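[1] Please find the sequence and the predicted model below.
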Amino acid sequence: MSSKKNSTPGAKPHKPDAMGSAMRVISSIAGSDIAEKLGVRKPIERVAYEATRTGFKTLGAANRTFKKSSGAKKPNPLPDAEKKNDLFDLSIEDEQKMIQETVRDFASGVMRPAAHDADEAAKAPESLIERSSEIGVTMINVPEEYEGVATERGVVTNSLVAEALAYGDMGLALPIIAPSSVAATLTQFGSEEQQKTYLPAFGSENVPGAVVAVNEPTPLFSPFELSTTATKSGDGYTLNGVKSLVPIADSAELFIVAAAYESKPTFFIVESDTDGVVIEADPSMGLRAAGIGRINLKDVSVPSSAILGGEISADERDKAFRDIIRLSRLGWASLTVGTSQAVLDYVIPYVKEREAFGEPIANRQAVAFMVADIATELDGLRLVTWRGASRAEQGLEFGREAALARKLASDKGMKIGLDGVQLLGGHGFTKEHPVERWYRDLRAAGIAEGVVVL
């Protein structure tokens, strides 16, 4: 039997030098007028220097201690991006394009070859997580004052990054995106005290494993009707409940946990070594490479400073929670776009090369229409997601777009995965081809909450 690499009709292995790609884009940005205009030349030059000196090698993040810092107890977010209402323009900016291309190179050349074995093992290889530091996904969500490069909200850029990573593999994208999502959540919704305590770690080379945990193992789960509870206890809070569909659960050092407090859903910051936090493996049908697990919270005591946003009103907490869930839904839609694009790019050469009855199956009208439907639905989902991300970035209302993106990601994403399997016929049902794995991953987009926050 021939190997997987050579037996795939239409497959075109692409093995760029990931570190070289990362250095190329960093050097390009550092030497451009854009870097000077945005005032990010020095942070980028620091990345380039450290990358050259260490070869992007990331040290282990185990047993980290987060040192509490003082500061204002209310949120201190990055400013919204400038509103651009003068024309309808869907083109992305030059620096966004460079970031997107670099992440896509990494996804195609590093993530995709590792995806099959990671799915089988139900865990991402440690070497891959270490190499992900090459593309600096987390740094773009950390303000300059905490050694990052962010000067304003970057929801669109985060959407492009999520899409590009999922093009390699959605399951492997989650362990890379999860810490970035925590950084984005702390930057936009955390108090100054919380930012000073945690963000410096996310702006370093040694990024901690971290994840936003919302899902619960209940039928017809809604993030606005939580079974996990938080009650006032002395000078802090006590959390009880179970969180499911949590990627990198066994290696994460920090969780942002959703719990019902005073009848309103609220986020709490929980360090993984807190007494009462118990992690157990919980492999799922899809997203297996993400190392899915459960967090069991049994009388977990956290200080008063653990409530996300600090000393804000119940209405402000409710608004922040809803915005985070909406950003998460845009994030899952972005992942769906990336994986759906991978399906489309895989099936087009396949149907052109696969022959039946003496001609390529692409000549069959039913096959051609099915491929066209995938492309049509994919473009619709991408445009709705980009629109929602753009409005969120500008501080505009984006609830409608987030709801539409979630609906399309749930329905059309699953259909795209199913059609991809169908177009490959018997091959679509085997693990020799990645489409069956992508189909399983796409089914998760309609049920998962949290984790991916743009």
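    Perfect, I can see it now. Just so it is clear, the structure is predicted and the values come from calculations on it, not from any experiment.
[2] switch to C-alpha atoms for all contacts and neighbour counts from now on
    Fine.
[3] For the helix or strand containing residue 319, name the packing helices and strands.
    Applying DSSP states H and E as the criterion places residue 319 in helix 314-353. Judged by 3 or more Cα pairs under 8 Å, 6 or more residues apart in numbering; DSSP states H and E, the packing partners of helix 314-353 are helix 155-168, helix 170-189, strand 264-271, strand 359-360, helix 365-393, helix 399-423, helix 435-442.
[4] Which secondary structure elements does the helix or strand following it sit against?
    The helix or strand immediately downstream of helix 314-353 is strand 355-356, counting by DSSP H and E. Helices and strands touching strand 355-356, as assessed by 3+ Cα pairs under 8 Å, 6+ apart, are absent.
[5] For strand 355-356, give me every contacting residue.
    For strand 355-356, contacts defined as Cα atoms under 8 Å, 6 or more residues apart in numbering pick out residue 361.
[6] alright, now check it against this:
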Amino acid sequence: MNLNPTGFGLAVLRRVAANPWLQRTGLGPRFDRLVYHGSRAGFAAATAGNRAFKAARSLSAPGRPPGAGPAGVFDLTPTDDQAMLREAAARFAGERLRSAAANADEACAAPTELLDEAAGLGLASLSVPESLDGAGAEHSAVTGALIAEALAHGDMGLAVACLAPVSAANALLRWGTAEQQAAYLAPFAGEQPPVAAIAVAEPRTLFDPLTPATTATAQGDEVRLDGIKTLVPRAADAEFFLVTAAAADGGIGVYIAERDTPGLSIDVEPAMGLRAAGTGRLTLTDARVPAGNQLGGDAGCDVRELIALSRLAWCALAAGTGQAVLDYVTDYANDRQAFGEPISHRQAVAFAIADMAIELEGLRLAAWRAAALADAGKPFTKEAAIAHRLAGRHGMAIGSWGVQLLGGHGFVKEHPVERWYRDLRAVGVMHGGACL
């Protein structure tokens, strides 16, 4: 069935906005803005192929929507606002991502019409402050984690493809200067949000994101970038990249590099997992960008915090895919008959599924705790590293258990568990690409 991208995106938002108690909770205006921005994105007629990133207005200061702030008590129960955003993302994942995942994995790319539908949901607009005509009145890492988890329950590769531009917008929101936000962030609230990606990972053994081999050399009013970035989502169609690089003074910066920058080349790089994300490799050879394209200007950005937020995003994606594995395996074990009874009646099977559920709850709660600390303005990089370690180790184990419990069915593409297993293996090695 062919769905109109505009119609589907607006249908999701309007279905949520139609809840009779929405106005009573005071959330109606925010969803009105989402529908408005979804309409603008859906009815876009122009293409972004020749987009020029120029500030359409002058900002006196960068827009920084307030964080969620401390709740006073440790409570990870989603607010009504967060629950409705998660519901919209979950419905989109269940109705659209799940059914398109197998073909996208085979093609190593997400369908254009599906990505247009995702853009029509207006998620990127949530990362744009109202001063730039966006829908973001508040920025929350917990909200981002809930949305990422819901989308990954449909398919992790497609979720990464949908969220790559949102991640770049989040980084611009947190650290971009007024000029950078006016030029690069404002278009995310426009009629056709740009495609962008964060490029951190490099093809090196034991790669450490805080010691990149890619270098940034200041030369007058330009910065020369040299190095290779790998596993960049949607690299082939991204309009600009946020590239981490080491400076001569020993610091690390993030630089905005547009796709037509001389010296920047892009190669398709399919991987074992996340194939639907359209991963690619950036080669930077004497690629020169304006000095003003350093994210955050002379003050730079907190790269350690950027990496921590990226790790939390991957934790949320692992939780969503892990939940998909658990749900699928549970139904399979209850339906599959052996020796006259469901295989779930066997202790070895039941205990394995119970272990999957326990580890899944652990990695999810660790990620939520770290995200809640980030929203409260407290140190969270250690907690993010712990959560990422749990997600990398136990997420892969959940995928492996899923394949084993399905037996021969777990090894064939007729069932989605083998694809989810390949995607979950990526969590432990991915850096960048996603950011809350």
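    Arrived safely, thanks for sending. Bear in mind the structure is a predicted one, so any value in this text is a computation, not a measurement.
[7] TM-score for these two?
    For this chain pair, the superposition-based TM-score is 0.93 by TM-score structural alignment, normalised by the length of the second structure; 429 aligned residues with a Cα RMSD of 2.2 Å.
[8] Between the helices and strands packed on helix 314-353 of the first structure, which one is closest to residue 53 of the first structure.
    helix 170-189 (22.7 Å; Cα to Cα).
[9] From the contact counts, what lies against that closest one?
    By 3+ Cα pairs under 8 Å, 6+ apart, helix 170-189 of the first structure packs against helix 112-121, helix 155-168, helix 192-202, strand 210-213, helix 314-353, helix 435-442.
[10] Just tell me the aligned range of it in the second structure.
    Taking TM-score structural alignment as the measure, the second structure aligns residues 156-175 with helix 170-189 of the first structure.
[11] ok, now stretch 249-258 of the first structure?
    Mapping stretch 249-258 of the first structure onto the second structure (TM-score structural alignment) gives residues 235-244.
[12] rewinding a little: between the helices and strands packed on helix 170-189 of the first structure, which one is nearest to residue 279 of the first structure?
    When these are compared by Cα to Cα, strand 210-213 sits nearest residue 279 of the first structure, at 12.5 Å.
[13] What is the subsequent helix or strand relative to that closest one?
    Counting by DSSP H and E, what follows strand 210-213 of the first structure is strand 229-233.
[14] How far off centre is that next one?
    Taking Cα atoms, centre = their mean, to the nearest Å, one finds strand 229-233 of the first structure lying 29 Å from the centre of the chain it belongs to.
[15] Residue range in the second structure corresponding to it, please.
    Using TM-score structural alignment, strand 229-233 of the first structure corresponds to residues 215-219 of the second structure.
[16] Mean distance between that stretch and the first structure after superposition?
    Stretch 215-219 of the second structure: mean distance to aligned residues in the first structure after superposition is 0.5 Å, counting by mean Cα distance after the TM-score superposition for the first structure.
[17] Buried residues, that stretch. List them.
    Under the neighbour-count criterion of 16 or more other Cα atoms under 10 Å, stretch 215-219 of the second structure has 215-218 buried.
[18] so how many other residues sit close to residue 352 of the first structure?
    16 (other Cα atoms under 10 Å).
[19] Check residue 100 of the first structure too.
    Neighbourhood size, residue 100 of the first structure [other Cα under 10 Å]: 24.
[20] follow-up on the earlier one: ok, which of the helices and strands packed on helix 314-353 of the first structure comes nearest residue 108 of the first structure?
    helix 155-168 (5.1 Å).
[21] Any idea how far that closest one is from the middle of the chain?
    Worked out by Cα atoms, centre = their mean, helix 155-168 of the first structure lies 7 Å from the chain centre.
[22] what's the mean distance for it versus the second structure?
    Looks like 0.6 Å for helix 155-168 of the first structure (mean Cα distance after the TM-score superposition for the first structure).
[23] so what does that helix touch, helix or strand wise?
    helix 94-106, helix 170-189, helix 314-353, helix 365-393.
[24] OK, contacts around residue 37 of the second structure?
    By Cα under 8 Å, 6+ apart, the contact list for residue 37 of the second structure reads 122, 125, 134-135, 189-191.
[25] Just to confirm, what residue in the first structure is aligned with it?
    Residue 37 of the second structure maps onto residue 47 in the first structure, by TM-score structural alignment.
[26] Just want to check the distance between that match and residue 414 of the first structure.
    39 Å (Cα to Cα, to the nearest Å).
[27] where's residue 383 of the first structure relative to residue 376 of the first structure, distance?
    According to Cα to Cα, residue 383 of the first structure and residue 376 of the first structure sit 11 Å apart.
[28] Pick out whichever of these two has more residues nearby.
    Neighbours per residue, other Cα under 10 Å: of residue 383 of the first structure and residue 376, the larger number sits with residue 383, 15 against 11.
[29] Translate that one into the numbering of the second structure.
    Using TM-score structural alignment, residue 383 of the first structure lines up with residue 365 in the second structure.
[30] Show the contacting residues for that match.
    With Cα under 8 Å, 6+ apart, residue 365 of the second structure has no contacts at all.
[31] so residue 148 of the second structure makes contact with residue 316?
    Yes - with contacts counted by Cα atoms under 8 Å, residue 148 of the second structure reaches residue 316, the gap being 5.8 Å.
[32] which residue in the first structure lines up with residue 91 of the second structure?
    So, by TM-score structural alignment, residue 91 of the second structure is matched to residue 105.
[33] how far away is that match from residue 373 of the first structure?
    On the measure of Cα to Cα, residue 105 of the first structure and residue 373 of the first structure end up 27 Å apart.
[34] So the two - more neighbours on which side?
    More crowded of residue 105 of the first structure and residue 373, by other Cα under 10 Å: residue 105, with 24 against 16.
[35] For the more buried one, which residues are in contact?
    16, 18, 21.
[36] Which of the residues you listed are conserved in the second structure?
    Among the contacts of residue 105 of the first structure, the ones whose aligned partners also touch in the second structure (both residues aligned by TM-score structural alignment, their matches' Cα atoms under 8 Å) are residue 21.
[37] neighbours around the residue lying closest to residue 22 of the second structure once chain neighbours are set aside, how many?
    Closest residue in space to residue 22 of the second structure, ignoring its immediate chain neighbours: residue 28 at 5.5 Å, by Cα to Cα, 6 or more residues apart in numbering. Residues near residue 28 of the second structure, counting by other Cα under 10 Å, number 17.
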